[in-house]
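Q: Need coordinates for the below:
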Amino acid sequence: MKNCLIVDDSRVIRKVSRHLLEGMGFAVTEAADGKDALEQCTAQMPDVILLDWNMPVMSGLEFLGHLRDQEGGDQPRVVFCTTENDIDHIRAAIDAGADEYVMKPFDRETLHVKLQLVGMV
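A: Sure thing, here's the model as predicted:
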């Protein structure tokens, strides 16, 4: 079973995402900010990370930079999941090492397609 780390400061988004991902057969863990997520990745690297952009403590972009610098941090597929939809944000995410980008709000089908694109389903 593949595991997914959901990184989002919104408890509602984490709950909805967990429901969708568990329905697709993923084991799911959660983090409310980038710092907590980085600590979890150090302990056990997930297969895929669903990552919010705007969070307290450490933003998604900062987290991604630290993740990709870590040993094994190049392995997880990272899907940015955010309300930031302009081309500059998308380019910055991809340049920082994101594998895909999905806009909030999203549904099961959209998330499934993005996970297919990164080879996780």
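
Q: Please make it C-alpha for all contacts and neighbour counts, starting now.
A: OK.

Q: Contact partners for the closest residue to residue 105 other than its chain neighbours?
A: In space, not counting the residues next to it along the chain, residue 105 is nearest to residue 83; the distance is 7.7 Å by Cα to Cα, 6 or more residues apart in numbering. Going by Cα atoms under 8 Å, 6 or more residues apart in numbering, residue 83 touches 103, 104, 105.

Q: Tabulate those in JSON lines, adding columns for distance to residue 52.
A: As requested, the contacts of residue 83 are exported to JSON lines (distance: Cα to Cα, whole Å):
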{"residue": "103", "distance to residue 52": "10"}
{"residue": "104", "distance to residue 52": "10"}
{"residue": "105", "distance to residue 52": "12"}
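
Q: For the protein, just list every one of the strands.
A: 3-7, 27-31, 48-51, 77-82, 100-103 (DSSP state E).

Q: export the contacts of residue 83 to CSV and tack on neighbour count?
A: CSV is the format used below for the contacts of residue 83 (neighbours: other Cα atoms under 10 Å):
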residue, neighbour count
103, 15
104, 14
105, 10
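
Q: compare with the first, here's sequence two:
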Amino acid sequence: MARILVVEDNALNIKLFCDLLSAHGHEARPVTDSRVALETAREFQPELVITDIQLPYVSGLDLIRQIRAEPSLAEVPIMAVTAYAGNGDDDRIRAAGAQAYVSKPISVARFVAEVSALLPKEVPAAV
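A: Below you'll find the model as predicted:
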């Protein structure tokens, strides 16, 4: 089980993402206001951050940069999600510090696969 911060301003998307994560055994913390996302991340100490790029107040790209600048969060993997995938978006998102990028509408299988790929692998307990 991983702690995953989900930053998304659309209520249906945040419910979908959190339900999917919970169904896979993760603890999802939803944040609908990007202005409190960094503070929530500091307190929650997620093992993964999933953020929309098109957010009011603080854009997803700015949030990614803020997380990367925060010493306690700098190494946390980030997955960006956006409905507006255009030429160069992937490069801009990765340059800001995200490791993965999924376009909306999301493919559930791809979303789950990306989350699994970004989470630290569990080390099996010695028998």
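
Q: how about the strands of the first structure in CSV, adding distance to residue 42 of the first structure?
A: Shown next, in CSV, are those (distance: least, Cα to Cα, whole Å):
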stretch, distance to residue 42 of the first structure
strand 3-7, 12
strand 27-31, 13
strand 48-51, 13
strand 77-82, 16
strand 100-103, 22
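
Q: and of these, who's closest to residue 91 of the first structure?
A: strand 100-103 (9.9 Å; Cα to Cα).

Q: The closest one against the second structure, how far on average?
A: By mean Cα distance after the TM-score superposition for the first structure, the fitted strand 100-103 of the first structure averages 0.4 Å away from its aligned residues in the second structure.

Q: Once aligned, what mean separation remains between the lengthiest helix in the second structure and the first structure?
A: Ranked by residue count and defined by DSSP state H, the top helix of the second structure is helix 11-23. Mean deviation of helix 11-23 of the second structure relative to the first structure after superposition (mean Cα distance after the TM-score superposition for the first structure): 0.6 Å.

Q: Next, the angle from that helix to strand 27-31.
A: If you take axes from the mean of the first three to the mean of the last three Cα atoms, to 10 degrees, helix 11-23 of the second structure sits at 160 degrees to strand 27-31.

Q: Read off where helix 11-23 of the second structure ends up in the first structure.
A: Mapped onto the first structure using TM-score structural alignment, helix 11-23 of the second structure covers residues 11-23.

Q: Next, the buried residues of that stretch.
A: Neighbour counts using 16 or more other Cα atoms under 10 Å place 13, 14, 17, 18, 20, 21 of stretch 11-23 of the first structure among the buried residues.

Q: between the residues you listed, which is nearest residue 66 of the first structure?
A: When those are compared against residue 66 of the first structure (criterion: Cα to Cα), the nearest one is residue 14, at 21.7 Å.

Q: most centrally placed residue in the first structure?
A: For the first structure, the residue nearest the mean C-alpha position is residue 50 (1.9 Å; Cα atoms, centre = their mean).

Q: what about the strands of the first structure, which gets the closest to residue 88 of the first structure?
A: Among the strands of the first structure, the nearest to residue 88 of the first structure by Cα to Cα is strand 100-103 (12.5 Å).
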